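Sequence plus predicted model, see below.
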Amino acid sequence: MKNVILSTLLALTTLGVSVSAHEYKVGSLTIDHPYARSTPPSSPVGGGFMTITNNGTEADRLIAGTSTFADTVEIHEMIMVDGVMKMNQIEDGLEIPAGKTVELKPGSYHIMFIGLQEQLKPDERRKGLVKFEKAGDIEIEFLVKDIAKMMDHSAMTDMKHGEETMDHSAADENKHDHKEMDHSEMGEMKHDDMKHEHGAAKDAN
């Protein structure tokens, strides 16, 4: 009985490490934390993200993908064209340089799920496959994150950064004003002292 309990606990512990790590390896590549953003019920498209590290000595390319919940999977990037943000498909694949890490993230490189067959809901795990030019194919799971919470976190980060910038600017202005006041006061005091000394000398004569 003790052996059964021990085996069960060991299995659960091993499973927990695997799930919490959310990491996959294929060839010399490591795929870390693949996730997708939740979508509205009628949305035809979705986005997938991950971090890919190339531990090898040769570059590789992310060239394709498939999923169980979308008709088509493409690799896209967001680029600025004439002051307007546009999304383009990377038809020849995304290069993963040797010894480097490439992050697929919102507003940059990402996987595009086109023709969603159903809504992607927060905390779900959705199966997919990514294909690399040299390392080959690997099946992964995308953890679906709540897009509303992601946006709130991003907004909070921007607000915090803005507050820090304002505080820094205010401190600089106060410091500048303080220097100007000190300089002005010292100039006035020095001028008054000179007048006083000049007046005293005149009276003595």
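Looks like it arrived, so ask away.

use CA for all of it now, contacts and neighbours both
Fine.

Which helix or which strand is home to residue 7?
helix 2-21 (DSSP states H and E).

what's the closest residue to residue 51 other than its chain neighbours in contact with, if anything?
Leaving aside its chain neighbours, residue 51 sits nearest to residue 103 (4.4 Å; criterion: Cα to Cα, 6 or more residues apart in numbering). By Cα atoms under 8 Å, 6 or more residues apart in numbering, the contact set of residue 103 is 49-52, 109.

now, which of those lie within strands?
49-52 (DSSP state E).

Comparison target below:
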Amino acid sequence: MTLTKSLLLTTLLTCAWGVSAQEYQAGDLHIEHPWSREMPTNAPTAAAYFVVHNQGTSADRLLGADTPAAGKAELHEHVHKDGLMKMQQVQAVDIPAGGEAAFASMGYHVMLFNLTQQLRDGERFPLTLHFEKAGDVKVEVAVQKEAPAEHKHEQQN
């Protein structure tokens, strides 16, 4: 392979990786790869997932979210209670100083109700995250058929 072809291939792979791995910075908060799974045509709900890393020395809290892609967005978590897995709404999610909060399948997630249209693989939609200290942070959520590679192990646990 010539040097030119090698450089072109490296550039294309870097661009493709950049498209799939979105990251956002808001003060000390680093938000990694917001994504949602493609849902069946008649599904009225979906969920958004991401990881918030707090690189600062003081905690912050995610207070809520909203998006034009859904009539309502709520913070939810899965909990194991009385031998069953249940989903419940939470009012806020703490992001500890120097720590992280993972929004993943079977854990915290942003539940999207009354979708305005079917979320299709390859599309993106805006989501605004409301933090107590960092304020509003706008991200783009990538719709995917499958969980990203870094999230697949979380689903198997």
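Received it, and whenever you're ready, just let me know what you need. Only a predicted model underlies this, so the values are computations on that prediction, with no experimental measurement involved.

coming back round to it: let me know the next secondary structure element after the strand or helix carrying the residue nearest to residue 51 of the first structure.
Applying DSSP H and E as the criterion places residue 103 of the first structure in strand 101-104. Downstream of strand 101-104 of the first structure, the first helix or strand assigned by DSSP H and E is strand 110-116.

What are the buried residues along that next one?
Buried residues in strand 110-116 of the first structure, defined by neighbour count with 16 or more other Cα atoms under 10 Å: 110-114, 116.

cool, stretch 73-81 of the second structure as well?
Those buried within stretch 73-81 of the second structure under the rule 16+ other Cα under 10 Å are 73-78.

Can you name the residues that contact the aligned residue in the first structure for residue 134 of the second structure?
Under the alignment (TM-score structural alignment), residue 134 of the second structure maps onto residue 135 of the first structure. Applying Cα under 8 Å, 6+ apart, we find residue 135 of the first structure in contact with 26-29, 60.

could I get these as TSV with distance to residue 195 of the first structure?
Below are the contacts of residue 135 of the first structure laid out as TSV (distance: Cα to Cα, whole Å):
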residue	distance to residue 195 of the first structure
26	85
27	86
28	82
29	80
60	81
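
Quick check on those: which are buried?
26, 28-29, 60.

Report the buried members of the ones in strands among the contacts of residue 103 of the first structure.
Buried subset of those (neighbour count, 16+ other Cα under 10 Å): 49-52.

Turn the residues you listed into JSON lines, including distance to residue 156 of the first structure.
Compiled in JSON lines, those are given as follows (distance: Cα to Cα, whole Å):
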{"residue": "49", "distance to residue 156 of the first structure": "21"}
{"residue": "50", "distance to residue 156 of the first structure": "22"}
{"residue": "51", "distance to residue 156 of the first structure": "23"}
{"residue": "52", "distance to residue 156 of the first structure": "27"}
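
and which of those residues is nearest to residue 39 of the first structure?
Comparing these against residue 39 of the first structure with Cα to Cα places residue 49 closest, at 14.2 Å.

Need the nearest residue in space to that closest one, chain neighbours excluded.
Nearest one to residue 49 of the first structure, counting by Cα to Cα, 6+ apart, is residue 104 at 4.9 Å.

likewise residue 108 of the second structure?
In space, and not counting its chain neighbours, residue 108 of the second structure is closest to residue 77: 4.1 Å by Cα to Cα, 6+ apart.

can you list contacts of stretch 39-59 of the second structure?
28-37, 60, 94-105, 108-115, 118-120, 141.
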